[in-house]
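**Student:** No sequence on hand, only this structure:
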């Protein structure tokens, strides 16, 4: 029998996520570029293409994201909703990165909590 990870990645509220990022967690935003342009971005978040996770997190890849070499480093994943962040957080957990969480409510909750964002083209967008 295989030993696949069966636990789901933990959800944290936006303030907890911000505290983790302030303490040194890698903060990745997996929303598409058009979405970030439309509704806003998060200063300091690293943009990760969900379809290229292997390239972004493989030590041997020239496309590896800086700061991903330590598998123990905490990671916070955010998307527009948990439906987008959960699969990425799960992939990271299954790939041997035990300190992964994702943000309950995604970007809309982050913005509603008054945490740092840059404006998008939609003035009333969350």
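**Tutor:** Looks like it came in fine. Every value quoted in this text rests on a predicted model; they were computed, and no experiment measured them. Residues are numbered from 1 along each chain as shown.

**Student:** CA atoms for contacts and neighbours, from now on please.
**Tutor:** Will do.

**Student:** Report how many residues lie close to residue 7.
**Tutor:** Using other Cα atoms under 10 Å, the number of residues around residue 7 comes to 9.

**Student:** My read is that residue 90 contacts residue 9, right?
**Tutor:** Yes. In this structure, residue 90 is within contact of residue 9 by Cα atoms under 8 Å, at 5.8 Å.

**Student:** three-state assignment of the residue most central in space within the chain?
**Tutor:** Centrality entry for the chain: nearest residue to the mean C-alpha point is residue 77, 1.8 Å, by Cα atoms, centre = their mean. Following DSSP: H, G, I helix; E, B strand; the rest coil, we place residue 77 in the strand state.

**Student:** contacting residues for it?
**Tutor:** By Cα atoms under 8 Å, 6 or more residues apart in numbering, the residues touching residue 77 are 27-30, 85, 88-89, 100-103.

**Student:** another one to put next to it:
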């Protein structure tokens, strides 16, 4: 058995490994990110809001009514329409999904991951839950 060397994965055509800021910039270039009011309208039109914040933040700040709560480490398994562990809300690859984290960083990476699973309409909320709340949109304790 041969051992693989441990080291950074360098993207094809790159001079070196990406830093998180460059990765985030590249991911966001492919997303049609939405404002809080656009996310609200998307949900009203049948889109799915997915809250990936961890429990302590949800307990502290509240919840978005109607949003599906899925811990980040379960997201791909719960949203893959072909997956054996999918949530009932994961109805198809054409579903509009708006991923929401606390401030809009982790959600961009999560939305890009969902796109890799074929969810072409996955995106995220600019500014995350904090922007949603600041916009005066519904929040429950």
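**Tutor:** Done, it's in. What you see is a predicted model; the values in this text were computed from it and never measured.

**Student:** Got a TM-score for the pair?
**Tutor:** Overlay of the two chains. TM-score (TM-score structural alignment, normalised by the length of structure 1): 0.83; 115 aligned residues with a Cα RMSD of 1.9 Å.

**Student:** show me what contacts residue 67 of structure 2?
**Tutor:** 48-51.

**Student:** what's the counterpart of it in structure 1?
**Tutor:** Aligned counterpart of residue 67 of structure 2 in structure 1: residue 45 (TM-score structural alignment).

**Student:** gap between that match and residue 16 of structure 1?
**Tutor:** Separation of residue 45 of structure 1 from residue 16 of structure 1 (Cα to Cα, to the nearest Å): 15 Å.

**Student:** try residue 57 of structure 1
**Tutor:** 24 Å.

**Student:** Those two: who's more crowded?
**Tutor:** Between residue 57 of structure 1 and residue 16, counted using other Cα under 10 Å, residue 57 has the larger neighbour count: 20 against 13.

**Student:** number of nearby residues for the nearest residue to the more buried one once chain neighbours are set aside?
**Tutor:** Nearest non-adjacent residue to residue 57 of structure 1, counting by Cα to Cα, 6 or more residues apart in numbering: residue 64, 5.3 Å away. Neighbour count of residue 64 of structure 1, defined by other Cα under 10 Å: 17.

**Student:** Repeat that for the one 5 residues further on.
**Tutor:** By the other Cα under 10 Å criterion, the neighbourhood of residue 69 of structure 1 contains 12 residues.

**Student:** What's it aligned with over in structure 2?
**Tutor:** In structure 2, residue 69 of structure 1 lands on residue 91 (TM-score structural alignment).

**Student:** helix, strand or coil for its match?
**Tutor:** coil.

**Student:** which residues does residue 123 of structure 2 contact?
**Tutor:** 31-34, 96-99, 108, 111-112.

**Student:** same thing but 6 Å
**Tutor:** By Cα atoms under 6 Å, 6 or more residues apart in numbering, the contact list for residue 123 of structure 2 reads 31, 33, 98, 111.

**Student:** distance of the counterpart of it in structure 1 from residue 61 of structure 1?
**Tutor:** Aligned counterpart of residue 123 of structure 2 in structure 1: residue 101 (TM-score structural alignment). According to Cα to Cα, residue 101 of structure 1 and residue 61 of structure 1 sit 24 Å apart.
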